[in-house]
Structure formats: C-alpha cells, structure tokens
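Predicted model and sequence follow; I will ask about them next.
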Amino acid sequence: MATRSAPGEGRELLSTHDPAGEAGRAALEALLADALERPVAIAAVVPLSGGANSMTWRLDLAPTVPRGPERVIFQRSANGLGLTRRVQAEVMRRAAALGVPVPPVIAVPAPETGLGDCVITGFVEGEALAPRWLRDDRFLSARAALPGQIGAALARLHAPPPSHWDDLPLGGGSGAALLETMFETYRRIGVDVPAFDLAFAWLRPRMPETPPTALVHGDFRAGNFLVDTRGLAAVLDWELPHFSVPEEDLGWLCVQAWRFGARLPVGGFATREALVAAYCAAGGTVEAQSLWTWEVFGNLKWGMSCLQLADDHVSGRVPSIERAAIGRRVSEVAADLVHAIARGDL
C-alpha cells in the first residue's frame, strides 16, 4: 500500500511482533498461498502507521521461483469502529472498477481464521506522508499532475447513482441530516467551544436538505493518497464512505488541516479553481455556490474529530496519548472557523 514511515521500518521483526503471533503468521501464509495460488512464506513483518482506526503491517514474502520477493499489506481494525473490512474491501473493488486507483484487494480473512476484522491488499509503491511529497523536489511533476488526477478519481467515484451501492450497509443522508448528527455528538460530549457554536449556527440554514446523490469517500484528502513521481498512485483509507453529495468530498479536500503548512487551499498543492475544473472536465458536476459551505462544514467536522478523540481518552474508552494530543488541536480549528466565517476564505 505505501511507504508510510513508522518505528521498525526497514528491519525485520521477531515473530512476537507479528500481527497475530506464530498462529497468525501461519494463518496468513495459508490464506496468501490460497489467494496467490503458490506457496508463501512470510520473511518479515514491518509495522506501518495506520491512523486512529487501523493497525497496518507490510508483509515481505520470501522469494519463490520463478517469482521474486513480493510485499503485501495487512490491515486490521484497531477499535471496531466504522465499516467492517469486508465492506470496505467491496467498496474498493467497485471503486477500482470505476477507474479509481486503489490498492488491489487480495483477500478478506474469514472470522474463523482468528485474524480479526482485517483485509490483505497489494503493496503499491508511493509516499503517503503528505509533508514529504508536498515539499520534496522529486515530486515536483507529481504535484503538477495531481489536480487533474484527483479531480478525475473523484468524478469517477461519484458518477454512479446511490443505487449502485444499495446492497452495502452504508449510511449517510442530506447535508442537514449530517450536520444534525454532528451536533448531537457535540452535545453528548458536553464541551462548549464558542467557535463551534458559531459554526453550527452559520451552517444550519445553509446545509442542503435534498437527498444524497452519490457515494463519497468520506476522508478524501492529502495524507490518504499514495503519491509517486508521476502523481496519484492510490487512494487509501476507505473506512468512511457514505451517501452524500460530491461537494462534501471536494470541500473536505480543502480543509486547512490537510494543507500541512503549504499555501494552496487544495491539500497544499492546487487552487480550488483547478480542482473544480479538473473534476468537471472528468464528467463531474458541482454546485460552486455550495462548495464553500461544505468547506466550512469540513473544518467543523475535523474539529469535531479532534474533540471526539480527546473525549475517547478522557472518558477512558480508548486511553491514548496520541488521541489526547490530537484533541489539543481543537483550538486551531476554532481559530480557522472564526476566520473562515468572518472573511469568507481560509
């Protein structure tokens, strides 16, 4: 899947650090042998960064004749939240059929394997850490190509009607309904952030009440792309797809947090105008007048994510210093929201 840096990267690990111990390694080897239709031995297990909801490992397979060494990605849910890996895998397969670049799904282990809620995908070369591909001169051409590639990927994902995905247990709703669900979470947590109160009040009369028109990725942003020297290699992290409108994905891509200190509003690498032009050139349609509303919604959604992660730690549900540290970013988002609503830009 990626060259995500993490402790242990670049060195072999002892079996005690495997994702499921010796029994898990044997189960993985048997599963891979069946999926790849050849004998498989795992030579090394390398942990990769996986986000708040996932644990991720790269499995280096021993050389076989006539094939050489191969790598695959093993990803397992960390907390049981979000869609199951089996549903995520099916969304990825269908997205790939639409022309969206995604890591190929190799296998979804059955519960009886004892491996947990997990998926095995192919390894795709590329850089997932956005600050690297945003700044490194090796990715200069890639950054120039990204607006067109990303616009096209989103347009392809959004093209089918919701009925294309009807057999999958996916949620969603109108913009107004999504905002109300977020507000209920805000009240449940019980922490008052005046800038969030302002944002909810500003958004409430502006969010559409019309039904969803497409499946959205839900977390389409810099940091969830694999980028190589030619541009977009794969779209990662299919944990949050749901029914909404295209503007939700487009606005989320423009959230301040996903610029990683770079100047340009679309993930630090493009202008809003370039993104919309690329999206429309690939067959997508967007209501330009509502895009800013969804960008403000996206900034609030990120702020609520920070608040939720902090609450996970403080409540004891998921004790985690990382979640507590991310929670401190609520103040950054509060400042962004006030600026965005007052100035009409961010």
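Cool, got the structure.

Every contact and neighbour count from this point should use C-alpha atoms.
Fine.

Arg76 contacts Ser54, doesn't it?
Yes. Here Arg76 reaches Ser54: they are 5.7 Å apart, a contact under Cα atoms under 8 Å.

residues in contact with the spatially most central residue of the chain?
Nearest residue to the geometric centre of the chain (Cα atoms, centre = their mean): Asp237, 3.5 Å. By Cα atoms under 8 Å, 6 or more residues apart in numbering, Asp237 lies in contact with Asp219, Asn224.

Wasn't it part of a strand?
No. Note on Asp237: no strand contains this position according to DSSP: H, G, I helix; E, B strand; the rest coil, which reports coil.

another one to put next to it:
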Amino acid sequence: MQDERQQLLDALQALAPRLVPGGGPVAELRRLSGGASQQTWAFTVGGTPLILRRAATAEHGRNHGSAGLENEAVLITAARAAGVPAPAVRHVLRPEDGAGQGFVMDRLEGETLGRRIVRDPALADARRVLAQQCGAAMARIHGLATEHLPRLRTACARAELDFQAKLHKSHATVRPVFALALQWLARNAPADVAQPVLVHGDFRNGNLMVDAQGLRGVLDWELAHLGDPMEDLGWICVRSWRFGGGKALPVGGFGTREALCAGYVEAGGRLDAARLRWWEMLGTLKWGIVCESMVQSWIDGTEPELEKAAIGRRASETESDLLALLAEEAA
C-alpha cells in the first residue's frame, strides 16, 4: 500500500502543472474508498482540493459492465455543461502519466452519507428542495444529445428484466417473493422506449453531494448507459435508499414523488407515471438480487469480506418492500 501511494504521489506531482495553473506541491494524498474495480483518492495541489478516480487494475478499467472511466469523464463534463451539478473534470489520465486509468476532478464540499442527508438538522432547508432539484438534474441528463456522447451499452426494460431473472436463477436460491415480483414485472413490462436516452444508472441517495442549499453534485457515473429515462426516477424511490426516511418521503428519504416529478417536468422531462412505478419495482428487485449475489460470493469464498455477508442479508428486506409494492398495485 505504501509503495502504491508513493508511486501515485510521484505521478501526480509530475502532473501538477496540468491540474492546477502554476502547479504546486501535491499533499494530503489519501485513499477514500476502493473496491475490486475502482479507487477514489483525495489530494491537494498547491492547496487546491482534488479527487482522483481510477481503475484498480488495467483489466478492471476495460470491463466489468461499467461505462469506463474515460467515458465517465466525458459524461460528467457534458452533464455539467447542461446545468447538472457536478464536479469539473481537470484531466483524463493517459498511459504516459503513470497513474493508471482514470481522471482528476474538483473536490466538492458537502455531505454524501445518505443517513446524514436524511437526518442532519443542518440540512433541513436542503431537504425541502432536494427532491425537486434531483428531478431537474435527471431531466437535464436525459436531455443530452446522445449522438454527442461516447458509445455506451443500451439496456431498456425487457433486457434489464431478462438479465435480472437470469442472475437470480444462477444463484439457485428459493425466494417466492422474487418469483412473484418477476411474474408481475413480466406481465406489466412496458415497451422499450423508441429513443433511448442517457441514464445515470445509479442516481440515488448515497451518490449525491448535498450542502445547505441542496444538490451540490451528482456522483458515481460508472453505471451510465442508454435506456428508459424512468429508470432513474424509479431507482431513487427504492426503499433501500431512504435511510429510515419512511413511506412519506419515498424519494431518498428526503422528498416526495410529487416534488421529484415536478422538478423533472419543469426542467423539460416527459413523465410516465406507470413506467416509473414499474422501474421502482424492478429497482427494488434488482437491489435484492445484488444482495443475494453478495451473500453467495461470501458463502462460496470468492469474496470472503464480512461486509458482503452483512449487506447480503438485506435481500430479505427487499422481499418485504416488494410485497408492499405488489399490494399497492393490487389495491
């Protein structure tokens, strides 16, 4: 770890003049997070706070179903130009930089922890406007001209449902609620949108930077793809992202669907309430299957970290959430 840090420090110091006018000493380099595929590092150049996102290895930079870090940088830049709150990208790494695959961007100030966003008294005013701001940001993302974007995978309703069904089947587990949800989703699957748009893919509480004025930045674009715009609106409403906010505040635990949709329409988005509900159901099931995948990887020893087992147990929570959604649809 120390060797990795020193190598990265040396590479960033060589890059300093490209990152900040006049350059300056690189300091306060620390790793914020990083799993098997991506790392996030914080550092300063001449006192200017920056963030480095990079692939853990060259292999992970090329695949794993993500948009790819170079594409992420392009998408963030395009979204920011369209009025989406997002950090400015300062440099996309090149092979000769010696720092791997990734990009450097401004470090924003604000809160990212979902539970604090929902509960912190200092963010009370922000919570009153946050759902509407999220809706507006989504509309601007969905409104980007796809012909000017990098080549991305396309995943609309039927393809995403088929993928989740196959993934669940591969686990060889017996979960009657998942089976019931899959049946409902298959019966009610909407036709694929005629013109897929840019979808963030993970727009939720926990991937947002929030300050006292509200939405400061939309983060973590690695799952961006082309698809149905209602996917993003449904995903932020999944109960798992409410952090105790409860049924009255379905949007991230901080806002109402009405506020989210109002912000979306006011910023030029076209709303389809039935599709939104379908994507909320699929999103709930999807997170349950992700949890199921984590516990399976812990059981078979491929990912022995205790965190995998701890998150994996939440599959049962999504079963309860799915039953509540199914009951609402049947009412």
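Perfect, I can see it now. From a predicted model like this one, the values you see are computed outputs, not experimental measurements.

which residue in the second structure lines up with the residue nearest to the centre of the first structure?
Aligned by TM-score structural alignment, Asp237 of the first structure pairs with Asp220 of the second structure.

same deal with Gln75 of the first structure?
Counting by TM-score structural alignment, the partner of Gln75 of the first structure is Arg53.

which ones are touching its match?
Taking Cα under 8 Å, 6+ apart as the contact definition, Arg53 of the second structure lies against Gln38, Gln39, Thr40, Trp41, Leu69, Gly102, Phe103, Val104.

Same check for those, but in the first structure.
With the contact criterion set to both residues aligned by TM-score structural alignment, their matches' Cα atoms under 8 Å, these that also touch in the first structure are Gln38, Gln39, Thr40, Trp41, Gly102, Phe103, Val104.

The fifth one against Leu93, yeah?
Yes. Under the contact definition of Cα under 8 Å, Gly102 of the second structure touches Leu93, with a separation of 5.4 Å.

These two - which one has more neighbours?
When neighbours are counted by other Cα atoms under 10 Å, Gly102 comes out ahead of the other of Gly102 of the second structure and Leu93, with 24 against 20.

max-length helix in the first structure?
helix 288-315 (DSSP state H).

Check which helices and strands that one is in contact with.
Contacting helix 288-315 of the first structure under the criterion 3 or more Cα pairs under 8 Å, 6 or more residues apart in numbering; DSSP states H and E are the following elements: helix 175-189, helix 194-203, helix 246-253, helix 321-327, helix 330-343.

how many degrees apart are the second one and helix 175-189 in direction?
With axes from the mean of the first three to the mean of the last three Cα atoms, to 10 degrees defining the directions, helix 194-203 of the first structure sits at 160 degrees from helix 175-189.

Which part of the second structure matches helix 194-203 of the first structure?
Mapped onto the second structure using TM-score structural alignment, helix 194-203 of the first structure covers residues 176-185.

what sits up against the matching stretch?
Applying Cα under 8 Å, 6+ apart, the set of residues contacting stretch 176-185 of the second structure is Leu161, Ala165, Trp278, Met281, Leu282, Leu285, Glu319, Leu322, Leu323, Leu326.

Next step: the contacts of Arg53 of the second structure restricted to strands.
Secondary structure defined by DSSP state E assigns Gln38, Gln39, Thr40, Trp41, Gly102, Phe103, Val104 of these to strands.

Any buried residues in stretch 260-273 of the second structure, and which?
Leu260, Cys261, Ala262, Gly263, Tyr264, Ala267, Gly269, Leu271 (16 or more other Cα atoms under 10 Å).

measure the equivalent of Gln101 of the second structure over in the first structure to Pro194 of the first structure for me?
Using TM-score structural alignment to pair residues, one finds that Gln101 of the second structure aligns to Asp117 in the first structure. From Asp117 of the first structure over to Pro194 of the first structure the distance is 39 Å, taken as Cα to Cα, to the nearest Å.

Which one's more surrounded, these two?
Asp117 (19 against 11).

I'd guessed that one sits against Pro111; true?
Yes. Under the criterion of Cα under 8 Å, Asp117 of the first structure is in contact with Pro111, at a separation of 7.5 Å.

re earlier: distance of the residue nearest to the centre of the first structure from Val124 of the first structure?
The value you get for Asp237 of the first structure to Val124 of the first structure, if Cα to Cα is used, is 14 Å.

same question, Ile73 of the first structure
On the measure of Cα to Cα, Ile73 of the first structure and Val124 of the first structure end up 9 Å apart.

wait, what's in contact with whatever residue of the second structure lines up with Leu250 of the first structure?
In the second structure, the residue matched to Leu250 of the first structure (TM-score structural alignment) is Leu233. For Leu233 of the second structure, the contact set (Cα under 8 Å, 6+ apart) comprises Gly135, Met138, Leu260, Leu276, Trp279, Glu280.

Excluding sequence neighbours, find me the nearest residue to the counterpart of Leu306 of the second structure in the first structure.
For Leu306 of the second structure, the aligned residue in the first structure is Ile321 (criterion: TM-score structural alignment). The shortest distance from Ile321 of the first structure to any non-neighbouring residue, by Cα to Cα, 6 or more residues apart in numbering, is to His313 (7.5 Å).

can you check Gly206 of the second structure too?
In space, not counting the residues next to it along the chain, Gly206 of the second structure is nearest to Gly114; the distance is 4.7 Å by Cα to Cα, 6+ apart.

What is the aligned counterpart of Asp272 of the second structure in the first structure?
Residue pairing (TM-score structural alignment): Asp272 of the second structure is matched to Glu287 of the first structure.

distance of that match from Leu203 of the first structure?
If you go by Cα to Cα, the gap between Glu287 of the first structure and Leu203 of the first structure works out to 16 Å.

With Gly24 of the first structure instead?
As judged by Cα to Cα, Gly24 of the first structure and Leu203 of the first structure stand 48 Å apart.

again with Ser163 of the first structure
The value you get for Ser163 of the first structure to Leu203 of the first structure, if Cα to Cα is used, is 28 Å.

before we move on, what about Leu337 of the first structure?
The separation that Leu337 of the first structure has from Leu203 of the first structure, given Cα to Cα, amounts to 11 Å.

If you count surrounding residues, which of the two has more?
In this view Leu337 of the first structure and Leu203 are compared by other Cα under 10 Å, and Leu337 has more residues nearby, 25 against 19.
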